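[1] Next come a sequence and a model predicted from it.
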Amino acid sequence: MINILLFAQLQEEIGQSQLMMDASEVTVQQVKEWLEEQYTLTSLQQTITAVNEEFATDETIVTSGDTVAFIPPISGG
């Protein structure tokens, strides 16, 4: 299982801050595609992604037990 953390508007869109994905080895891009399919999210491509608290790219491999966080851009002043 892969733990997925959502922040800001992603959390609001889904109504949850944490999800579990039943997978053993996928890329960050595949996690994004799964989320888009399951929850019809459209804003994942603009997010910053971290795997186990380290910045990650779409090609980063995620394995069972890992935590993936999607952090949308935040503006303010």
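    It's in.
[2] okay, CA-based contacts and neighbour counts for the rest of this
    OK.
[3] who touches the helix ranked longest in the chain?
    Longest helix in the chain by number of residues, with DSSP state H as the criterion: helix 28-39. In this structure, residues lying in contact with helix 28-39 by Cα atoms under 8 Å, 6 or more residues apart in numbering are 14, 41-42, 44, 56-62, 68.
[4] For the next helix or strand after that helix, buried residues please.
    Scanning forward in sequence from helix 28-39, with DSSP states H and E defining helices and strands, the next element found is strand 48-51. Along strand 48-51, these residues count as buried under the neighbour rule (16 or more other Cα atoms under 10 Å): 49-51.
[5] now stretch 5-21
    Buried residues in stretch 5-21 (16+ other Cα under 10 Å): 5-7, 10-11, 14.
[6] here comes the other one, which I'd like you to weigh against the first:
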Amino acid sequence: MTVEVLYFAWMRERVGHPRETVQTDAATPRALIAELAALSEGHAAAFADGAVVRCAVDQVLTDLDAPLGQPREVAFFPPMTGG
């Protein structure tokens, strides 16, 4: 499947761009992370600490082990804080 992947905050800085289109057969966001981390050193750095990665699938927050289904968009970002 083709998925638009979005990166935010320091993850975007490490990857080097805010979005990219990828082909994947990943069943979960965690499996997609493994594929993305293998793309470059910047990707590997962005996903080095999986404990701080948050994910939204089609703009809905989700667990990294949830079924991915057939999303149009997957976004990755660090933990959010409120004020």
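    Yes, it's here. All values reported here derive from a predicted model rather than from experimental measurement.
[7] TM-score of the superposed pair?
    The TM-score (TM-score structural alignment, normalised by the length of structure 1) is 0.79; 77 aligned residues with a Cα RMSD of 2.2 Å.
[8] out of the contacts of helix 28-39 of structure 1, who has the most neighbours?
    Across the contacts of helix 28-39 of structure 1, the neighbour count under other Cα atoms under 10 Å reaches its highest value at Val68, namely 26 neighbours.
[9] That residue maps to what in structure 2?
    In structure 2, the residue paired with Val68 of structure 1 according to TM-score structural alignment is Val74.
[10] Doesn't its match belong to a strand?
    Yes. Residue assignment for Val74 of structure 2, taken from DSSP: H, G, I helix; E, B strand; the rest coil, places it within a strand.
[11] Tell me the spacing between it and Gly83 of structure 2.
    From Val74 of structure 2 over to Gly83 of structure 2 the distance is 25 Å, taken as Cα to Cα, to the nearest Å.
[12] before we move on, what about Thr24 of structure 2?
    If you measure Thr24 of structure 2 against Gly83 of structure 2 using Cα to Cα, the figure is 36 Å.
[13] which of these two has more neighbours?
    More neighbours sit around Thr24 than around the other of Thr24 of structure 2 and Gly83, counting by other Cα under 10 Å; the figures are 13 against 2.
[14] For that one, which residues are in contact?
    Under the contact definition (Cα under 8 Å, 6+ apart), the residues listed for Thr24 of structure 2 are 1-3, 32, 35.
[15] Good, we can wrap up now.
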